[in-house]
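sequence first, then the predicted structure:
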Amino acid sequence: MNTNSYEIIPIVLCGGSGTRLWPLSRKNFPKQFVPLIDGKSLLQLTLERVSYLSPHTRSNIICVASDDHRFLVAEAMSLAGVEASVILEPCAKNTAAAMGLAAFRAQPQDLLLFCPADHHIPDAEGFRAMVQQGCPAANAGAIVAFGVVPSFPSTAYGYIQRGLLNDDLHSSQVVHFIEKPVADKAQALILQGDVLWNSGIFLCQADVLLKALQQHAPDIFASCSQAMAGATREQAFIRPEPQALIACRSESIDYAVMEHHDKVVVVPFAGAWSDVGSWNAVADLTPSDAQGNRVDGNGLAIDASHTYIYAPDRPAVALGTNDLLIIDTPDALLVASRSHAEQVKTVVAELEVRQTPQALLHRKVSRPWGWYDSIDSGERFQVKRIAVKPGAALSLQKHHHRAEHWIVVKGTAEVTRGHETFLLTENQSTYIPIGEKHRLHNPGKTELEMIEVQSGSYLGEDDIVRLDDIYGRHFTEKIA
């Protein structure tokens, strides 16, 4: 088969909170942005994978993401070496709305490949062959689902029951979509021999999807139509009209369309695939020792069996353990039985009820200009480690309740303080009084790193009056 015979526009769906991978993944930094595989995020790997589907896909990708994650998406695009338009949702409305927004952005006959951003598919060539196999059916007006040949009776995935094979279109009619089953049901499904795991990857023409939405979910269709009709654009970012989308019903594409549509076919994929939906799935990506232990980072398993340790920073030792997950991060620790991996999301819900900050935020926070790490805090003080990318700058801002001391530990800082601008180099420092306008800029070609010591009566991130910002962020936004 000629794998370059069809032009495809990849639509990468970047939503999802990833709470089942807490504490590494959190609502403000979901799993698709976490560098999980060889230092790369799942989003970066997805962008790299889809960029080779056809000759022009590297510059034709569309991402659909939360407005809050726009700079994380932009960074992944840069690392993957692709260009993309990014549709920014003001709030999450599940896959039906996300796919509808992207379809309104495309031309009616465009072939759209909808891909979740958080899947791990190591065989890029096999993935491309699978997608091209689905193109004849998609061009004939079908919605093509891609199903993974199951390797065990999973209770974490939905299933697709397939019917007769259409040799001309290299696909089978979908008989039934099956929700995540209990263990006995999953075993029975596998024994049937006619089911596939539902990967959540779909291929169809733009107008086919929109007509299916209009038929089966007319309210979602109308909301997406109105939202994109009133959309605005700023460079790569496209913002749908917010009120239309806020009013939209939240529904998955499976419930809204696929279970009701009469022209859905499925193409099998026999390669390795994971939605990396739990810590057990992450553990399976790491080689095991003779006792079934898997260690990522600075972990040590002694007299242990079937224990997974994720410890990228400090040493973590498992002694005499069995069937455990140990996930260590700088500000939170998870120890769980492997049989309870799917219940981690209930832990996050409980932490949210208790208003525990670690449910939402990492200690280390990414920003478009770099990152900061809140390394210590106490009554009336906070210490941050700050890194600024070459050429980047924080907003011009001031604070009503705190003063700041800056100490440069690496690189060169250009400091604006009041009406003066000056340079600081390694081991030099400065003081920003309460109420003084200031900005930090890295004029060099290497990363700038500094320590910031805040002191004052209130140290919250919302004590910022932003006067100017090169990233176009709203002045009232509660970020530094």
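Everything's here; your move. Numbering: from 1, shown residues only.

CA atoms for contacts and neighbours, from now on please.
Fine.

what's next to the strand or helix carrying Gln397, contact-wise?
In this structure, Gln397 sits in strand 396-398 according to DSSP states H and E. Outside strand 396-398, the residues that touch it by CA atoms under 8 Å, 6 or more residues apart in numbering are 434-440, 464-469.

the residues you listed: which two are farthest apart?
Greatest spatial distance in the contacts of strand 396-398: Ile434 and Asp469, 19.9 Å, computed using CA to CA.

residue contacts, Ala236?
Ala236 touches Ala84, Ser85, Val86, counting by CA under 8 Å, 6+ apart.

just the buried positions in stretch 304-320, please.
Ala304, Ser305, His306, Thr307, Tyr308, Ile309, Tyr310, Ala311, Pro312, Ala316, Val317, Ala318 (16 or more other CA atoms under 10 Å).

ok, the first one touching Asn293?
Just to be clear, that refers to Ala304. Yes: using CA atoms under 8 Å, Ala304 makes contact with Asn293 at a distance of 7.2 Å.

now do the following helix or strand past the strand holding Gln397: distance to the chain's middle.
Moving toward the C-terminus from strand 396-398, the next helix or strand (DSSP H and E) is strand 402-410. Computed by CA atoms, centre = their mean, to the nearest Å, the chain-centroid distance of strand 402-410 equals 32 Å.

can you pull out the helices in the stretch 1-150 of the chain?
Taking DSSP state H, counting those that start in this stretch as the criterion, the stretch 1-150 of the chain carries its helices at 42-50, 70-80, 94-105, 124-139.

would you mark the buried spots in the longest one?
The one in question is helix 124-139. By neighbour count on 16+ other CA under 10 Å, the buried set for helix 124-139 is 124, 127-139.

just put the residues you listed in TSV and tack on distance to Gly418.
Shown next, in TSV, are those (distance: CA to CA, whole Å):
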residue	distance to Gly418
Ala124	53
Phe127	55
Arg128	55
Ala129	59
Met130	59
Val131	57
Gln132	59
Gln133	62
Gly134	61
Cys135	60
Pro136	64
Ala137	64
Ala138	60
Asn139	61
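
included below, for side-by-side comparison, is a second structure:
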Amino acid sequence: MTLIPIIISGGSGSRLWPVSRKAHPKPFIRLPDGKSLLQHTFLRAAALQDVSGIVTVTNQDLQFGTADEYREVNPGPSMTMLLEPAGRDTAAAVAAATLHVAATHGGDAILFVMPADHIIRDLDAFGRAASRAVALAGQGRLVTLGIKPTHAETAYGYIEADGEDVVRFVEKPSREKAEEYLRTGRFHWNGGMLCFRADTMLALLEKHCADILDATRASLETATKLDGAGGEALAFEAQAFARIPALSIDYALLEKAGGIAVVPSDMGWSDVGSWNAIAELTDADEAGNRVQGDAVLVGTRDTYVHGEKRLVAGVGLKDLVIVDSADALLVAAKDSLQDVKILFEELKSQGHEAHQFHRTVHRPWGSYTVLEEGERFKIKRIEVKPGASLSLQMHHHRSEHWVVVTGRAKVVNGDRELILETNQSTYIEKEHKHRLENPTNDPLVMIEVQSGDYLGEDDIVRFDDIYGRS
């Protein structure tokens, strides 16, 4: 048997802002144990029996960040990334993964689809449910995992079941309906995990949403193979991928197909859909407060504090969530956390960079952190990985001054090529071609001072780039 776990990763980061951003979405959030949701998902996938490789479907912009996350947990199985230029929902992701696995491993290969941004506390229960799902999928069934509900939740979809047979899928219900579902004992939460043979899924896609299958197949045929991301990567061409209808796999297929099996499980599952869910991962003190980071609370009850860089102090607070990141502070009432998504959309509509980027931004070559910015200037700390190189580039509106803090830099500055040691610097005029490279086996850290009438990240022209961004 060939088993290929499929990790679907991405999202906009709206409900867990400000820690989650468009360029650093929910799967990259670190839990109290130091691992990210994406890393936990990868480790669960790698621990399944008879795994022959792992496929991740994610956004092109997250390719190298995803590879870095996997590298930290020392992955064993071979990895493939299917890189989307834009989100087209889960039907396209499932179709692309299925077509790829069928082409590379055959129609009898079994796929196990897993969202990258969920928590599962009982790994033994998950393993038992996965084994049963694989067995049913081997018989030609399309299988979903049903989560035993613990309360009448209105934010989840439900699965009505008769034993291991799905009766129907239900969209997010009203409070009254959710309470009714809980009383019957016939309903499970829909956790978004699927298991099936490749040929089973292809036949179902052909029957129920052939337009999605055909457009995805055409897009896969024009995909570009990339290297240098910890394994094979296929990048979809933007125009071809945009022709795929954007539908969820639930709406496009699951709600229409018959004969679907469900494996019920009580695995300690959470989709980490709000800051309340994150708060529950930290033990409460005697006043009901939960703290992650450095905080001092006086006269405060039932409040969650997430601090990253500095002390958070609270006096006389109750039923609040406080999330303090390097460049943004969220203070919200616990019963209004569903409106964080509205706040995120407001930031987006205003064109505020805080909806998309953190102060520290990860790039294929390393990262940069904005230390300070004002009218006509911006100061960055830049760290370049050993052996990595920025693109050969040029800016129309700004000049830059580079100072090496630690390490050694190889620099192209106009017609010159030079080596800069610690405490040495160079000045780059606007509209001069330039490149920064770390030729050593140690990290390179430098300070960049930008000056000009426009300092946006889109003022960049790439002429040559080893990561294919030119």
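Ah, there it is. Not measured: the values here are computed from a predicted model.

TM-score for this pair?
Once superposed, the chains reach a TM-score of 0.94 (TM-score structural alignment, normalised by the length of the second structure), with 460 aligned residues with a CA RMSD of 1.7 Å.

rewinding a little: between the helices of the stretch 1-150 of the first structure, which one is nearest to Ala256 of the first structure?
Nearest to Ala256 of the first structure among these is helix 94-105 (6.6 Å), distances taken as CA to CA.

pull up the aligned stretch in the second structure for the closest one.
Residues 89-100 of the second structure are matched to helix 94-105 of the first structure when aligned by TM-score structural alignment.

next one: stretch 204-222 of the first structure
Here stretch 204-222 of the first structure aligns to the second structure at residues 196-214, judged by TM-score structural alignment.

ends of the matching stretch, how far apart?
Across stretch 196-214 of the second structure, the terminal residues are separated by 20 Å (CA to CA, to the nearest Å).

next: stretch 336-355 of the second structure.
Start-to-end span of stretch 336-355 of the second structure (CA to CA) is 19 Å.

next, the buried residues of it.
Across stretch 336-355 of the second structure, burial judged by 16+ other CA under 10 Å covers Leu337, Val340, Lys341, Leu343, Phe344, Lys348, Ala354, His355.

the second one maps to what in the first structure?
Pointing back at Val340 of the second structure there. Alignment note (TM-score structural alignment): Val340 of the second structure maps to Val344 of the first structure.

you'd agree its match is in a helix?
Yes: assessed with DSSP: H, G, I helix; E, B strand; the rest coil, Val344 of the first structure lies in a helix.

and it, what is it in contact with?
Listed by CA under 8 Å, 6+ apart, the contact partners of Val344 of the first structure are Thr19, Arg20, Leu21, Trp22.

same check on Trp279 of the first structure?
Contacts for Trp279 of the first structure (CA under 8 Å, 6+ apart) come out as Arg20, Leu21, Leu325, Ala341.

now, among those residues, which is nearest to Leu448 of the first structure?
For these, the minimum distance to Leu448 of the first structure (CA to CA) is 31.0 Å, reached by Leu21.

surely that closest one meets Gly277?
Yes: in this structure, Leu21 of the first structure is within contact of Gly277 by CA under 8 Å, at 7.3 Å.

among those two, which residue is more densely surrounded?
Leu21 (25 against 19; other CA atoms under 10 Å).

would you turn the contacts of Val344 of the first structure into CSV with distance to Pro218 of the first structure?
Formatted as CSV, the contacts of Val344 of the first structure follow (distance: CA to CA, whole Å):
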residue, distance to Pro218 of the first structure
Thr19, 31
Arg20, 32
Leu21, 34
Trp22, 36
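
if we go to the second structure, which of these are intact?
Of these, the ones still in contact in the second structure (both residues aligned by TM-score structural alignment, their matches' CA atoms under 8 Å) are Thr19, Arg20, Leu21, Trp22.

what's the burial count for whichever residue in the second structure pairs up with His120 of the first structure?
Matched by TM-score structural alignment, His120 of the first structure corresponds to Ile119 in the second structure. Residues lying near Ile119 of the second structure (other CA under 10 Å) number 21.

what's the offset of stretch 60-79 of the first structure from the middle of its chain?
Relative to its chain's centre, stretch 60-79 of the first structure lies at 9 Å (CA atoms, centre = their mean).

so in the second structure, which strand runs the longest?
Determined from DSSP state E, the single longest strand within the second structure is strand 187-197.

for it, enumerate the helices and strands it packs against.
Here strand 187-197 of the second structure touches strand 110-115, helix 123-138, strand 143-147, strand 158-162, going by 3 or more CA pairs under 8 Å, 6 or more residues apart in numbering; DSSP states H and E.

any idea how far the very next helix or strand once past it is from the middle of the chain?
As assigned by DSSP H and E, the chain's next helix or strand after strand 187-197 of the second structure is helix 198-208. Using CA atoms, centre = their mean, the distance from the centre of helix 198-208 of the second structure to the centre of the chain it belongs to is 27 Å.

what residues of helix 198-208 of the second structure count as buried?
Residues of helix 198-208 of the second structure classed as buried: Ala198, Asp199, Thr200, Met201, Leu202, Leu204, Leu205, His208 (neighbour count, 16+ other CA under 10 Å).

distance from the helix or strand following that helix to the first structure after superposition?
Once the chain leaves helix 198-208 of the second structure, the next helix or strand it forms, by DSSP H and E, is helix 210-221. Once the two models are superposed, helix 210-221 of the second structure sits on average 1.6 Å from its counterpart in the first structure (mean CA distance after the TM-score superposition for the first structure).

got the buried residues for helix 210-221 of the second structure?
Neighbour counts over helix 210-221 of the second structure (16+ other CA under 10 Å) mark Ile212, Leu213, Asp214, Ala215, Thr216, Arg217, Ser219, Leu220 as buried.

turn the residues you listed into TSV, columns for distance to Gly34 of the second structure.
Supplementary listing: the buried residues of helix 210-221 of the second structure in TSV, determined by distance: CA to CA, whole Å:
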residue	distance to Gly34 of the second structure
Ile212	38
Leu213	39
Asp214	41
Ala215	40
Thr216	36
Arg217	38
Ser219	37
Leu220	36
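
ok so, going back, filter the buried residues of stretch 336-355 of the second structure down to the ones in helices?
If you go by DSSP state H, those have Val340, Lys341, Leu343, Phe344, Lys348 in helices.

looking at the residues you listed, which is nearest Leu444 of the second structure?
The nearest member of these to Leu444 of the second structure, counting by CA to CA, is Lys348 at 33.3 Å.

close enough to count as contact, that closest one and Phe357?
No: in this structure Lys348 of the second structure lies outside contact range of Phe357 using CA under 8 Å: 11.2 Å.

so who does the alignment partner in the first structure of Ile260 of the second structure touch?
In the first structure, the residue matched to Ile260 of the second structure (TM-score structural alignment) is Val264. By CA under 8 Å, 6+ apart, the contact list for Val264 of the first structure reads Ala142, Ile143, Val144, Ala145, Gln173, Val174, Met258.
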